[in-house]
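# The following comprises the amino acid sequence and a computationally predicted model.
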Amino acid sequence: MHTMILANIPSPPQGVWHLGPLPIRAYALCIITGILVALWLTLRRYKERGGNPDDVWDAAIVAVPAGIVGGRLYHVITDAPKYFGEGKNPWQAFNITAGGLGIWGAIALGSIAVWLLFKYKQVPLAPFADAVAPGVVLAQGIGRLGNWFNQEIYGRPTDVPWALEIYYRVDEQGNFAPLTGHSTGEIISVVHPTFLYELLWNVLVCLFLLWADRRFRLGNGSVFVLYVAGYTLGRFWVELMRDDAATMILGQRVNTWVSLIVFLSAVVVFIVMKKRRETSLSPGTSQAVKQTE
């Protein structure tokens, strides 16, 4: 009995092109595109909140490099065996062109950098955090296209109609080069396109945040907290489907645990923020405030 494959998603034949001696990396182009889209959306939303557009540009100047450093640090820490130990080259930890950026570290260090900037400028952080949240998750989705070009962040073998074909890639000398090489046309695996699942989820989270913000008039940082909860919920089930190499803790990928912990934390924070907001708007509280004035 033959299994009929209706359609498969092909991987790009290569992820790096050379303009003379200059390598043009699809992964970097996707990240840059995501940043530009996030800037455009954040500028629109921050202006609607009465914010100064210059604050957005200043935030980008500190957040982007901090995010890259944080993303690399997270990757190196959680995948330390790749860089440290017998037979390993620790200097490869600085080779960011070989791939390896953890979104957790990028968001964490980028957020700290922006928080310090706004504290220095004496500008409220919450309105900016709410304005930037939909753009950040949309940028993450666009960035996942870079994983498609790099043939990484993939799932387990499957025969679903939308399965992703992973090609054997070689360099000019014919050596195996999955990131920088070009395809020979040989299919070495057919897997779940988990990069695509996360991309679509991130777009849905972006649309949900835009809708919820207008529908419920969210504020005081609650949009950003909702983004964290929404993203980590999707990342949790995507991690359960992935099959590429990863650091394991108690039988699960490290990012599975991080997703779960951060999701639960965000839900708790959101509930607390919601209760505080309801309390501050309740008639009894308003009357009590008037009596003490």
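Everything's here; your move.
# contacts and neighbour counts: CA atoms only from here.
Noted.
# As a check, name the ranges of all helices in the stretch 1-150 of the chain.
Using DSSP state H, counting those that start in this stretch, the helices of the stretch 1-150 of the chain run over 26-48, 53-78, 103-121, 126-150.
# Throw these into JSON lines and include mean neighbour count and distance to Trp17, thanks.
Shown next, in JSON lines, are the helices of the stretch 1-150 of the chain (neighbours: other Cα atoms under 10 Å; distance: least, Cα to Cα, whole Å):
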{"stretch": "helix 26-48", "mean neighbour count": "18", "distance to Trp17": "8"}
{"stretch": "helix 53-78", "mean neighbour count": "19", "distance to Trp17": "22"}
{"stretch": "helix 103-121", "mean neighbour count": "18", "distance to Trp17": "25"}
{"stretch": "helix 126-150", "mean neighbour count": "24", "distance to Trp17": "11"}
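# try this one side by side with the last:
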Amino acid sequence: MLPLLAEFTSPGIGFQIGPLSIRWYGVLIASAVLIGVNLSQYLASRRQVNPELLSDLAIWLVLAAIPSARLYYVIFQWRDYVGNPASMIAIWQGGIAIHGAILGGAIAALIFARVKKISFWQLADLVAPSLILGQAIGRWGNFFNSEAFGSPTDLPWKLFIPLDRRPPGLENVAYYHPTFLYESLWNLGVFALLMFLFFKGSRLKVGTLFLTYMVAYSSGRFWIEGLRTDSLMLGFLRMAQVVSLTGIAIGAIGLFWLYGMKRSLPDVVDDPNPDSQPTR
């Protein structure tokens, strides 16, 4: 048997400050939003885009992404909520889907870009590093909630799951793949890649960072999702894997469109200089 390298055990879903109950999931989401807004504003200033646009956009994204993430999850877990409608809004108990958040956020960003008459792809490039960093942080919410874990494992690194959180039929199995950790580390790697491209990329075309995010994040999510025991399903299909393959395809086609065909991406505004970095 291989020696134990790391054993992860959740300390619980929250903590008390006097009469106030604080959930780690909420703390992590709030932290991810705060860090993300500041990072996006910093990146905007480096590209001569008004940083205040990113703070305004953040409000739109939060208002759209969090309900969309919850709605996406509830739709695919409808049988768990149909008898208790009030639980549908209890996001502090976990149960949000990042693909729902991305979809809702993308729709909000498109509307915002049209209203503000700014390139959607410029905004997407500035948000992409913050988005993947937020995902890396948010995955630790799954750790505290003892959810979204993988299949049983006896590897030298493993996650202990309490009896009441174990899948049916696996009540006697205590240790599982820490898929929250796999995805968090993968996302940090994607974040490093995007930041490298942002600062070192030579005259990147508008849209490159977001399309790279789609390919890189989706590639990791596809294989990690295959380890999980609680995937949202549509028939026999794991929805996250289907969406990930779609994301890889869209990102790859978009990058080929930019660099293979040397054309600018369709946008909500006309871009007089599609090869340039975002401007004010």
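Received the coordinates, thanks. Here the structure is a predicted model, which means the values were calculated and not measured.
# Got a TM-score for the two of them?
Put the two chains on top of each other and the TM-score (TM-score structural alignment, normalised by the length of structure 2) is 0.85; 259 aligned residues with a Cα RMSD of 2.2 Å.
# Does the nearest residue to Ser222 of structure 1 once chain neighbours are set aside belong to a helix, a strand or coil?
Nearest non-adjacent residue to Ser222 of structure 1, counting by Cα to Cα, 6 or more residues apart in numbering: Phe270, 6.4 Å away. Assigned state for Phe270 of structure 1: helix (three-state reduction, DSSP: H, G, I helix; E, B strand; the rest coil).
# ok, Phe270 of structure 1 to Phe176 of structure 1 distance?
Distance from Phe270 of structure 1 to Phe176 of structure 1, counting by Cα to Cα, to the nearest Å: 47 Å.
# the more surrounded of these two?
The neighbour count for Phe270 of structure 1 versus Phe176, taken as other Cα atoms under 10 Å, is higher for Phe270 (20 against 15).
# could you list every residue that touches that one?
By Cα atoms under 8 Å, 6 or more residues apart in numbering, Phe270 of structure 1 lies in contact with 222, 225-226.
# make it 10 Å
221-226, 228-229, 264, 276 (Cα atoms under 10 Å, 6 or more residues apart in numbering).
# same thing with Ile248 of structure 2?
211-219, 222, 254.
# Please repeat the previous calculation with a cut-off of 6 Å.
Listed by Cα atoms under 6 Å, 6 or more residues apart in numbering, the contact partners of Ile248 of structure 2 are 215, 218.
# quick one: secondary structure of it?
Ile248 of structure 2 ends up helix, using three-state DSSP.
# and it, what pairs with it in structure 1?
Aligned counterpart of Ile248 of structure 2 in structure 1: Phe263 (TM-score structural alignment).
# if we can go back for a sec, let's have the helices of the stretch 1-150 of structure 1 in a markdown table, adding distance to Arg253 of structure 1.
Shown next, in a markdown table, are the helices of the stretch 1-150 of structure 1 (distance: least, Cα to Cα, whole Å):
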| stretch | distance to Arg253 of structure 1 |
| --- | --- |
| helix 26-48 | 23 |
| helix 53-78 | 10 |
| helix 103-121 | 14 |
| helix 126-150 | 18 |
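# Pro283 of structure 1: which of those helices is closest?
helix 126-150 (24.9 Å; Cα to Cα).
# tell me the angle of the next helix or strand after that closest one relative to helix 126-150?
Toward the C-terminus, helix 126-150 of structure 1 is succeeded by strand 163-170 as the next helix or strand (DSSP states H and E). Here strand 163-170 of structure 1 runs at an angle of 60 degrees relative to helix 126-150 (axes from the mean of the first three to the mean of the last three Cα atoms, to 10 degrees).
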